[in-house]
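Participant: Quick check, what structure comes out for this input:
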Amino acid sequence: MRLNQVIVSLLETDMYKFSMGQAIYHQFSDYKTTWSFKCRNEDVHFTDEMVDEIKEQIKAYCSLRFTEEELEYLNNVKWIKGSYIDFLRLWQPRFEDFEITSDAECGLAIETKGTWLNTSMYEIPTLAIVNEVYFRMQYSYDELFESFKKRLDDKVNKLFSGEYNLGSFSEFGLRRRLSSEAQELAIQKLSGVKYPASAFVGTSNVYLAKKFGLTPVGTMAHEWIMCVGQGNHKHNPAYSNWYALDAWVREYGVLNGIALTDAITTDCFLKDFQLTYATLFSGVRHDSGDPYEWGDKMIEHYKSLGIDHRGKTLLFSDSLDFERADKLNSYFKDRAKVAFGIGTYIANDTDVPALNIVMKTTACNGMDVAKISDTTGKGMCKNPEYINYLQRCIDWRMQYGR
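Facilitator: Alright, predicted model coming up:
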């Protein structure tokens, strides 16, 4: 490797990989998935040297194992069960599950295939590696890091001055961070202090949460709804949310309950988010579409069910910066518990644009799966015919079904 090792611990992933991972282990251990990398930036190109470095970094990641200290840390999370800890004690990433080539328009193609238990865990470390390799090898990293530090200091100063009133916010930037060094510095500067109108409550990066004594934050991602709802070929995919919510409640009851609404559109989600689930889940997460319209819609839905919306959490996590979060908090703060997961703006705000890269599930158990979000262009599926089928199922249910 030309660079220092990017991922140094198997805890260096987002918390929702463990919450989903435990439920996968207990209920869907035989599911197999394919994941595909995509760079949405039209002006980005990965050189052959970058691709070679990414391969070496992923090989190094695959050599890691959980330590007993790390497992003990996870064992103290109240919803993690001993059976899952025992599985993690034996678990290891497999480089054989990866196919990494330069055969893509952007110069980098990555695909992983294998059990969902394995491939789910690869997404976040892979994206973190791709980001750090790209920025260190494409630019003068030291200059980028200086611009990052200046912007970070400006953010912290505005929090101290009370210019921003964010209420509760967490850091969600691991997958798109400038570097491990940058993310650690951001969390170090944001944590352990009191702001007049904001509270930094945690990070999705479990490794850094452990290091700084913070709360590791995260529940479910789109893969959960896509694979649980569409991976069983007997399921009508328009009911994906029902299958996903049902499996989650079987695993966690009332614990660990923030539901993601937009995997197959929020309107379809609300068909299944009726009294039982709306009561059991402590709140919902926004990840696409107009956040004000979404929040108003969720509050009205809680009202229609006779549920006190002021006790429910609205977690916003879509392309946020402090200014957007401040405005959203001002709009919703008296009507719900408002929280924010802020990623790229904290972990990769420099003088050059951040990468817009994703790694998504594209097949489960040999069949296409897809996300149809509330924003055009945020979905990802290799088969347009499946997208058409899924959309027709959703449209029929919205017009005629329950």
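Participant: Every contact and neighbour count from this point should use C-alpha atoms.
Facilitator: Will do.
Participant: what sits against Ala370?
Facilitator: Neighbouring residues of Ala370 by CA atoms under 8 Å, 6 or more residues apart in numbering: 226, 361-362, 379-381, 386-387, 390.
Participant: one more time with 6 Å, if that's ok
Facilitator: Counting by CA atoms under 6 Å, 6 or more residues apart in numbering, Ala370 touches Cys381.
Participant: three-state assignment of it?
Facilitator: Secondary structure, DSSP: H, G, I helix; E, B strand; the rest coil: Ala370 is coil.
Participant: residues contacting Leu166?
Facilitator: 198, 325-326, 329.
Participant: let's see 7 Å
Facilitator: Residues in contact with Leu166, defined by CA atoms under 7 Å, 6 or more residues apart in numbering, are 197-198, 325-326, 329.
Participant: by contact count, what packs against the host helix or strand of Ile85?
Facilitator: In the assignment (DSSP states H and E), Ile85 maps to helix 82-90. On a contact count with 3 or more CA pairs under 7 Å, 6 or more residues apart in numbering; DSSP states H and E, helix 82-90 meets helix 68-75.
Participant: Which residues outside the helix it packs on are in contact with it?
Facilitator: With contact meaning CA under 7 Å, 6+ apart, helix 68-75 is reached by 80, 82, 85.
Participant: Which residue ranges of the stretch 251-400 of the chain form helices?
Facilitator: 266-272, 275-280, 291-304, 322-332, 344-347, 384-400 (DSSP state H, counting those that start in this stretch).
Participant: Nearest to Asp153, out of those?
Facilitator: Closest to Asp153 of those is helix 344-347 (CA to CA; 10.8 Å).
Participant: Run the angle between the helix holding Ile85 and helix 68-75 for me.
Facilitator: Angle between the axes of helix 82-90 and helix 68-75 is 150 degrees (criterion: axes from the mean of the first three to the mean of the last three CA atoms, to 10 degrees).
Participant: Please give the structure of this sequence too, so both can be compared:
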Amino acid sequence: MMIPTIDIATRVYNHKWKIDPIVRSLIDTDFYKLLMCQSVLRNRPDVTVTFSLINRTKSIRLADLIDEGELREQLDHVRDLSLSRGESTWLRGNTFYGKRQMFRPDFMEFLEGLRLPPYHLERRDGQYELTFEGRWPEVMLWEIPALAVIMELRSRAVLKDLGRFELQVLYARAMTRIWEKIEALRPLGPDLKIADFGTRRRHSFLWQDWCVQALIEGLGERFTGTSNCLIAMRRDIEAIGTNAHELPMVYAALADSDEALRQAPYKVLADWHEEHEGNLRIILPDTYGTPGFLSGAPDWLAGWTGIRVDSGDPVAMTEYAIDWWTSRGEDPTQKRVIFSDGLDVAQIAALFRRFHGRVKVSFGWGTLLTNDFRGLVPGDGLAPFSLVCKAVAANGRPTVKLSDNPTKATGPANLIAHYKRVFGVGDQQQSTVIV
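Facilitator: The predicted structure is shown next:
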């Protein structure tokens, strides 16, 4: 079904229309959240988890920008959402990654009956403290809509005083920027594989949808799909995603010994392998440091399809992975490497040219696809910033993420130090987190 292009500027000018709630559907979320939720429902359904909003860019005082009443209205709207019959039919009957019935009947029954649990919201020192606590399979689905709501309310706050023509010009300039990026990617050739990973920190739903349409037309088969389930369904394209740091963070927090802690990231992937019967075999190795993860990995993981590089020096981490595959008797040219850390055109081009032919190269293009309005309003008030919503506790125990970039580390300082000892993480190169 062909859906007409929306006049975004007019919709933004009239953004109080009820036709434009920020989150339109329970499947206005990333595909990996549903895949992980199914695994959690099967393997750890009774774990209690706390998620918390974390604004890494402290200079942006969200509570000074975003009206608390409007924020609560949007969050309450999300809690009223439920799966529609058409959405359920799509999830039950569609083919994902070549597999029919990716989602089990028991998971679909859970999802069809789900309403997201309550939230807790407070203002503190110019920021919002937004937390969600409850059964892991339920609260984990708050992450993406919570981020989308905050990001779009920030966009609306910045744009609220602009006139209709100012908005038309703003979006015309932003559209031109995206199209110029697409034109810059075309010379990389037909082997380029790029997907939209921009749901979590998008400018708005309508803008993400426009960016996806631009990629469909501008890149053709080089565009492999979107992480956003609702856009994938509406635009009849592939839904893209596997798993994220949340799984090893929670499994690790539940470990009762240092040895169990060391094995937690591999236990996650053993459960994942069993859940998906050999499909979706992409390793995310950086939660507690890529070098240590790969050096200690069981042999069966070397046979998986590939890895996702999401922090640290992407060149160094990919070279490390190539050496690891070679040492395990695997052919790196048959392995896929998905880059997904703060990408924009120049880095995509440089990584593609370096590794094309040595591995199968793919890109998950996120914030700088769906939220690049840098320099387009006075004061640069629409510049992207680093906002995350992380699992911070499991069964009352704090979670920890180390990452290959220590700037991204989360958790209590004493536990970060303990995890570094357990996982043998030495000196790391610190780099600025843009998004």
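Participant: Would you pull the TM-score for this pair?
Facilitator: TM-score for the superposed chains, counting by TM-score structural alignment, normalised by the length of the first structure: 0.91, backed by 390 aligned residues with a CA RMSD of 2.2 Å.
Participant: rewinding a little: could you tell me where the helix holding Ile85 of the first structure falls in the second structure?
Facilitator: On the second structure, the counterpart of helix 82-90 of the first structure by TM-score structural alignment is residues 105-113.
Participant: Can you list the neighbours in contact with that stretch?
Facilitator: 38, 82-83.
Participant: hang on, the earlier thing: from the contacts of helix 68-75 of the first structure, pick the one nearest Phe46 of the first structure.
Facilitator: Nearest member of the contacts of helix 68-75 of the first structure to Phe46 of the first structure, counting by CA to CA, is Ile85, at 37.4 Å.
Participant: number of nearby residues for the closest one?
Facilitator: 18 (other CA atoms under 10 Å).
Participant: and the gap between it and Leu71 of the first structure?
Facilitator: Counting by CA to CA, to the nearest Å, the separation of Ile85 of the first structure from Leu71 of the first structure is 6 Å.
Participant: returning to what we had before: for the helix or strand following the helix holding Ile85 of the first structure, packing partners?
Facilitator: Going down the chain from helix 82-90 of the first structure, the next helix or strand is strand 98-101, by DSSP H and E. Applying 3+ CA pairs under 7 Å, 6+ apart, one finds that strand 98-101 of the first structure contacts strand 109-115.
Participant: Average offset of the strand it packs on relative to the second structure?
Facilitator: After superposition onto the second structure, strand 109-115 of the first structure sits on average 0.9 Å from its aligned residues (mean CA distance after the TM-score superposition for the first structure).
Participant: whereabouts in the second structure does that strand align?
Facilitator: Mapping strand 109-115 of the first structure onto the second structure (TM-score structural alignment) gives residues 129-135.
Participant: can you list contacts of that stretch?
Facilitator: 45-53, 118-123, 139.
Participant: Now restrict these to buried residues only.
Facilitator: 47-53, 119, 139 (16 or more other CA atoms under 10 Å).
Participant: Can you pick out the ones from those residues that are in helices?
Facilitator: Val139 (DSSP state H).
Participant: Among the buried ones among the contacts of stretch 129-135 of the second structure, which lie within strands?
Facilitator: Secondary structure from DSSP state E places 48-53 of those in strands.
Participant: Would you reformat the residues you listed as JSON lines and include distance to Leu280 of the second structure?
Facilitator: Below are these laid out as JSON lines (distance: CA to CA, whole Å):
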{"residue": "Thr48", "distance to Leu280 of the second structure": "26"}
{"residue": "Val49", "distance to Leu280 of the second structure": "25"}
{"residue": "Thr50", "distance to Leu280 of the second structure": "27"}
{"residue": "Phe51", "distance to Leu280 of the second structure": "25"}
{"residue": "Ser52", "distance to Leu280 of the second structure": "28"}
{"residue": "Leu53", "distance to Leu280 of the second structure": "28"}
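Participant: Among these, which one lies nearest to Ala297 of the second structure?
Facilitator: Val49 (26.9 Å).
Participant: That closest one maps to what in the first structure?
Facilitator: So, by TM-score structural alignment, Val49 of the second structure is matched to Thr33.
Participant: got the contact list for its match?
Facilitator: Counting by CA under 7 Å, 6+ apart, Thr33 of the first structure makes contact with 113-116, 119, 361, 363-365.
Participant: Tell me the secondary structure at Phe66 of the first structure.
Facilitator: coil.
Participant: Show the contacting residues for it.
Facilitator: Contacts of Phe66 of the first structure (CA under 7 Å, 6+ apart): 10, 89.
Participant: Then Ser317 of the first structure?
Facilitator: Neighbours of Ser317 of the first structure in contact, by CA under 7 Å, 6+ apart: 286-287, 340-342.
Participant: Translate it into the numbering of the second structure.
Facilitator: In the second structure, Ser317 of the first structure lands on Ser340 (TM-score structural alignment).
Participant: Would you quantify the distance from the residue mapped onto Gly257 of the first structure from the second structure to Trp272 of the second structure?
Facilitator: Matched to the second structure by TM-score structural alignment, Gly257 of the first structure sits across from Arg281. To Trp272 of the second structure, Arg281 of the second structure is 8 Å away according to CA to CA.
Participant: what's Phe169 of the first structure in contact with, if anything?
Facilitator: Neighbours of Phe169 of the first structure in contact, by CA under 7 Å, 6+ apart: 199-201, 339-341.
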